[in-house]
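**Student:** just to be clear, the model below is a prediction. Sequence and coordinates:
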Amino acid sequence: MTTIAVIPGDGIGPEVVEQAMVVLDRLGIGLKFDVLDHVNATSYLRDGSTLETADMDRVRSGAGILLGAIGDPRVRSVDYAREILLRLRFELDLYVNYRPARLLHDRLSPLRDPARRAIDCVLVRENTEGLYVDVGGTVREGTDHETAIDAEVSTYFGVSRVIGFALRAARHGVCMVDKANAVRNSGELWQRCWRDLGEAHPELVKTHLYVDVAAMRLVEDPASFEVIVTNNSYGDILSDLAAQVAGGLGAAASANINPESGAGLYEPVHGSAPDIAGTGTANPFGAILSGAMLLDQLGRTDEANAVRGAVDRAVAARRCTVDLGGQLGTADAGRAVVSEL
């Protein structure tokens, strides 16, 4: 048996991750789910617990992590989410955030021009550095002279390994995105790593865009991208934009991985969506497709492709939730994928 650690989390997380487990179990490939259903906002509000040492031991002993969502409007402190998500990313060194954006059906694209709708690209985002490492502080807090500083951290080691991954993952071309014309120091580091590593891949088309131009191009001609590599904050923004161009966040999947160790955290992009939690209307396809990415990491490529194909057929037949043009609830949409398998 292969054990998968599951953190259902908050909001719609338990609802969508349940359907992902149903689909993965249906494949009959010997997966066992270790569900950490106590890691959530309710536990945090009750006793301040987040991800304890024993929980990390269970996570490390598994072959991967399937995460529903973290976030609850009752929790005002940012420490709750950071102590779960960032602890997993940093302690497991999940330095690649891998977010594919693929149009599931032509009707889902918000773009008018049919010739430009067929987005099928991957955002490779550096996941352990940048603005999210919490370097900085506040002085004179609560006064008219309050000053807040957040420092962006980029290292040659961190930048070079994520660019190297993106170059190895591409078949045709990679676009590196930065803002070197305004953010000089980290921009120059990204540019140097890009030049140094790109020389080893003459077979690839290598392009560069500033982040504002990249955002414009993702809307203007999203089909022109294959792989985009960028830093933590730019990747966070661009990947959500790419997901919307591909038809919406509901079906957007992601992986946080360490390619060398094989560690991986797989989660839908949409978040906990507390406004629809408990209504049975959440789209489970993002969680199911995240499960397919987990299968890829386990070397189960045929099964992963079978899951993706089943989702495609369910969407084409409108056997899906309202956001994708169907009328099904969460559980029925999950059953539709199972029946397509």
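**Tutor:** Looks like it arrived, so ask away.
**Student:** make it CA atoms for all contacts and neighbour counts henceforth
**Tutor:** Fine.
**Student:** show me the strands in the chain, by range?
**Tutor:** If DSSP state E is used as the criterion, the strands of the chain fall at 2-9, 31-35, 65-69, 96-102, 120-126, 136-139, 147-150, 173-178, 205-210, 227-230, 253-257, 264-268.
**Student:** possible to save those as TSV with distance to Asp323 and mean neighbour count?
**Tutor:** Shown next, in TSV, are these (distance: least, C-alpha to C-alpha, whole Å; neighbours: other C-alpha atoms under 10 Å):
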stretch	distance to Asp323	mean neighbour count
strand 2-9	22	22
strand 31-35	28	17
strand 65-69	19	27
strand 96-102	16	26
strand 120-126	20	25
strand 136-139	39	11
strand 147-150	36	12
strand 173-178	30	24
strand 205-210	32	15
strand 227-230	26	26
strand 253-257	16	25
strand 264-268	15	28
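**Student:** for Arg46, find the nearest of those.
**Tutor:** Nearest of these to Arg46, taken as C-alpha to C-alpha: strand 2-9 at 15.0 Å.
**Student:** centre of the chain to the closest one, how far?
**Tutor:** The chain centroid and the centroid of strand 2-9 are separated by 16 Å, computed with C-alpha atoms, centre = their mean, to the nearest Å.
**Student:** same question for stretch 217-235.
**Tutor:** 14 Å.
**Student:** could you do stretch 186-196 as well?
**Tutor:** 24 Å.
**Student:** second one coming, line it up with the first:
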Amino acid sequence: MKTYSVAVIPGDGIGPEVVNESLKVLKAMEDVHGGLKFVTKEFDWNCSYYLKNGRMMPENGLEQLREHDVILFGAVGDPAVPDHVSVWELILPIRKQFEQYVNLRPVKLLRGLESPLRYKSHQDLDFVVVRENTEGEYSNSGGLTHEGTPYELAVQNNIFTRYGSERIIKYAYNLAAKRSKKRLTVATKSNAINYAMPFWDEIVKEVGTNYNVETQLYHIDALAAYFISRPEEFDVIVASNLFGDILSDLGAATVGGLGLTPSGNINPEKKYPSMFEPIHGSAPDIAGKGIANPIAQIWSISLMMDHLQMPELGELIVNAIEEVLENTAIKTPDLGGKNSTEDMGNAIVSQIYKLGL
């Protein structure tokens, strides 16, 4: 029996609702595999915790999480707490302290769905965005001065290190080398960001000499346009923290919305636990209504299975999701249906058993 410990942080808003459905999928993985056990421990760290305790997690929160093999995260954010507080005191410390330097975000048009890009097929929309996850534009460097005066000044520094840039670019090249197109697209903006981006581009060229992979460098503005006009060109895309964040959300929009796209915050060396989550937020406007789409959260379990070196289970989850979308009438409101979060979760679990047993 192989046992994995899973730290579960449901978070805010719709987070607990979609996480509950993903836990059903973890149980189905145990039943289908036979020799597998997931031991979960839930942590109530969210904006309500902050309002009671003045912090998003305990002082030893990271030490508690480090005891686990993986982390399952729902969503964070509530109107009662400023977003920069909830994000910078919970999810970003986890990403940074656990060296989850790979943010892996697949962009795939699932069977049974139609892209808002009506002229693009399922074959056209199937790529992955590899986002640098620990430095770049989301580095905690800068400050305010002369607050409250006409001379108030905000400084926000971007930090790009050779070490951080090399490791994410190498990861992206290794991933591209394993895929059929063997093509890597690199997001840059070296024509305007005249220090960090030429530095990034040069590292791409240095690392790329070690791989038999076609490499394309595009300025971020043109690349965003190509996501709409010619997404079929892409296979693996590597980008800095901010650029990867924006591109992957744009990619999600092309395949049906944020409720459909998962994310893995990966420490490839497995020195620390990796964290799996949807890319959508806490959606407080629909929290408690039972209508949130759980597909992105459930799909994040597929990424978790891949990380734990059980790709056959990861593939099973995606196949089950597609079976529900293609061959049943189950649809949550964001997909034009009237079914609940629980309806969708139960339907996917049912397909997992049907396909896997």
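**Tutor:** Received it, and whenever you're ready, just let me know what you need. Nothing here was measured: the structure is a model prediction, and the numbers come from that model.
**Student:** where does the TM-score land?
**Tutor:** Superposed pair, TM-score by TM-score structural alignment, normalised by the length of structure 1: 0.96. Supporting alignment: 339 aligned residues with a C-alpha RMSD of 1.4 Å.
**Student:** hmm, back to that, looking at the strands of structure 1, which is nearest to Val22 of structure 1?
**Tutor:** strand 31-35 (10.6 Å).
**Student:** ok, Ala41 of structure 1 to Gly280 of structure 1 distance?
**Tutor:** Note on Ala41 of structure 1: its distance to Gly280 of structure 1, by C-alpha to C-alpha, to the nearest Å, is 20 Å.
**Student:** got the contact list for the aligned residue in structure 1 for Tyr218 of structure 2?
**Tutor:** Correspondence of Tyr218 of structure 2 to structure 1, assessed by TM-score structural alignment: Leu209. Going by C-alpha atoms under 8 Å, 6 or more residues apart in numbering, Leu209 of structure 1 touches Cys175, Met176, Val177, Asp178.
**Student:** of those, which stay in contact in structure 2?
**Tutor:** Retained in structure 2 (both residues aligned by TM-score structural alignment, their matches' C-alpha atoms under 8 Å) from the contacts of Leu209 of structure 1: Cys175, Met176, Val177, Asp178.
**Student:** map Leu85 of structure 1 across to structure 2 for me.
**Tutor:** Match for Leu85 of structure 1 (TM-score structural alignment): Ile91.
**Student:** returning to what we had before: output the strands of structure 1 in CSV; the columns should cover distance to Asp302 of structure 1.
**Tutor:** Listed next are the strands of structure 1 as CSV, based on distance: least, C-alpha to C-alpha, whole Å:
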stretch, distance to Asp302 of structure 1
strand 2-9, 17
strand 31-35, 15
strand 65-69, 19
strand 96-102, 18
strand 120-126, 19
strand 136-139, 46
strand 147-150, 44
strand 173-178, 25
strand 205-210, 29
strand 227-230, 23
strand 253-257, 18
strand 264-268, 18
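**Student:** looking at those, spot the one closest to Asp25 of structure 1.
**Tutor:** Closest among those, using C-alpha to C-alpha: strand 31-35, at 6.6 Å.
**Student:** Ala41 and Gly280 of structure 1: who's more crowded?
**Tutor:** The neighbour comparison of Ala41 of structure 1 against Gly280 (other C-alpha atoms under 10 Å) goes to Ala41, with 22 against 16.
**Student:** report the contact partners of the residue mapped onto that one from structure 2.
**Tutor:** In structure 2, Ala41 of structure 1 lines up with Cys47, judged by TM-score structural alignment. By C-alpha under 8 Å, 6+ apart, the contact list for Cys47 of structure 2 reads Gly11, Asp12, Met56, Val76, Gly77, Asp78, Ala80, Val81, Ser86.
**Student:** between which two of the residues you listed is the distance greatest?
**Tutor:** Gly11 and Ala80 (14.0 Å).
**Student:** from Gly143 of structure 2, how far out is the aligned residue in structure 2 for Thr128 of structure 1?
**Tutor:** Structural correspondence for Thr128 of structure 1 with respect to structure 2 (TM-score structural alignment): Thr134. Per C-alpha to C-alpha, Thr134 of structure 2 is found 19 Å from Gly143 of structure 2.
**Student:** cool, Lys41 of structure 2 as well?
**Tutor:** 37 Å.
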